[in-house]
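Visitor: Sequence first, then the predicted structure:
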Amino acid sequence: MSESTQTTAFELIGGEAAVRALVDRFYDLMDLEPAYAALRAVHGATLDDARDKLFWFLCGWLGGPQHYVERFGHPRLRARHLPFAIGIRERDQWLACMRQAMAEREIEPALAQRLADAFFNTADWMRNQGG
């Protein structure tokens, strides 16, 4: 299969509508589930900006439209997250919340595992606290 005909994770998930639904479920869970309280506490009073930014970012990260880059330039994820205390607990809650959202949105299991592995690498790199 040539590079130009490879199916992206963005396409496998179902495009923009499916990415939006995943992001919305992720933030709904963060807002509702006590298990994600430490993660929710890192965010502001409203999750609206975070919802949009994660949606825009994930579209491009998954191989779809580069909405985030078009609006803000290079993601510079670690630099943009330095003002927030992110330790092992926040990392693990982010990952658990995303795994739950992927399961509830019925992302195909092999793709969900591939994404979970990639999310772990990024989330672990984002840590700026020991615990």
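Guide: Structure's in. What do you need?
Visitor: going forward, measure contacts between C-alpha atoms and count neighbours the same way
Guide: Fine.
Visitor: Isn't Arg91 up against Asn121?
Guide: No: the pair Arg91 / Asn121 is not scored as a contact, 10.3 Å apart, by C-alpha atoms under 8 Å.
Visitor: what about those two, which has more around it?
Guide: Set Arg91 next to Asn121 and count neighbours by other C-alpha atoms under 10 Å: Arg91 wins out with 22 against 11.
Visitor: another structure for you, compare them:
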Amino acid sequence: MVVPNIDHSYYDMLGGEAGVRTLVDDFYDHMQLDERFAGIRAMHPQDMSTSRDKLFWFLSGWLGGPPLFEEKFGHPRLRARHLPFSIGESERDQWMTCMSDVMQKSTLSVEARSALIGALFKTADWMRNKDV
């Protein structure tokens, strides 16, 4: 994960635990309400509370905060954990658009937001396991 500077992690810049939780909840709320994200919404269970928690736990550590996901489950092994799902460019782009949309409400500077979106894109692109 790219850290914007040595004084503050993205975790801190987003407002710590409460800020990351808000980002995750806004992401899943947006996914659920916006038809543009129907493809990735269909990959989730009806009750997305576990999905919300897992993304929060993962992002907590990935953004420079407490490594909650690793404490609970060990190494994230993101690609391996996502292999059961068919993920191509469309799914990557839906995920990124949804996350980018909700990040516009964050307290991050334009520069930090742009850098974080770039880092998230690299990770989302790495999740692809089909060509289209």
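Guide: Sure thing, it's come through. Keep in mind that what you see is a predicted model, and the values were worked out from it rather than measured.
Visitor: the strands in the second structure, which residues?
Guide: Assigned strands in the second structure: none (criterion: DSSP state E).
Visitor: Tell me where the second structure has helices.
Guide: According to DSSP state H, the second structure carries its helices in the segments 10-13, 16-33, 38-41, 49-62, 68-73, 78-82, 89-103, 110-126.
Visitor: Those into a markdown table, with extra columns for distance to Val132 of the second structure?
Guide: A markdown table is the format used below for the helices of the second structure (distance: least, C-alpha to C-alpha, whole Å):
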| stretch | distance to Val132 of the second structure |
| --- | --- |
| helix 10-13 | 31 |
| helix 16-33 | 21 |
| helix 38-41 | 13 |
| helix 49-62 | 24 |
| helix 68-73 | 30 |
| helix 78-82 | 16 |
| helix 89-103 | 5 |
| helix 110-126 | 12 |
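Visitor: how much space is there between Arg80 of the first structure and Gly63 of the first structure?
Guide: 21 Å (C-alpha to C-alpha, to the nearest Å).
Visitor: Which of these two has more residues huddled nearby?
Guide: More neighbours sit around Gly63 than around the other of Arg80 of the first structure and Gly63, counting by other C-alpha under 10 Å; the figures are 14 against 10.
Visitor: correct me, but that one touches Gln6?
Guide: No: shown here, Gly63 of the first structure and Gln6 do not form a contact pair, counting by C-alpha under 8 Å, at 10.5 Å.
Visitor: Excluding sequence neighbours, find me the nearest residue to the most centrally placed residue in the first structure.
Guide: In the first structure, the residue lying closest to the centroid (C-alpha atoms, centre = their mean) is Leu54, at 5.9 Å. Take Leu54 of the first structure and drop its neighbours on the chain: the residue closest to it by C-alpha to C-alpha, 6 or more residues apart in numbering is Val23, 6.9 Å away.
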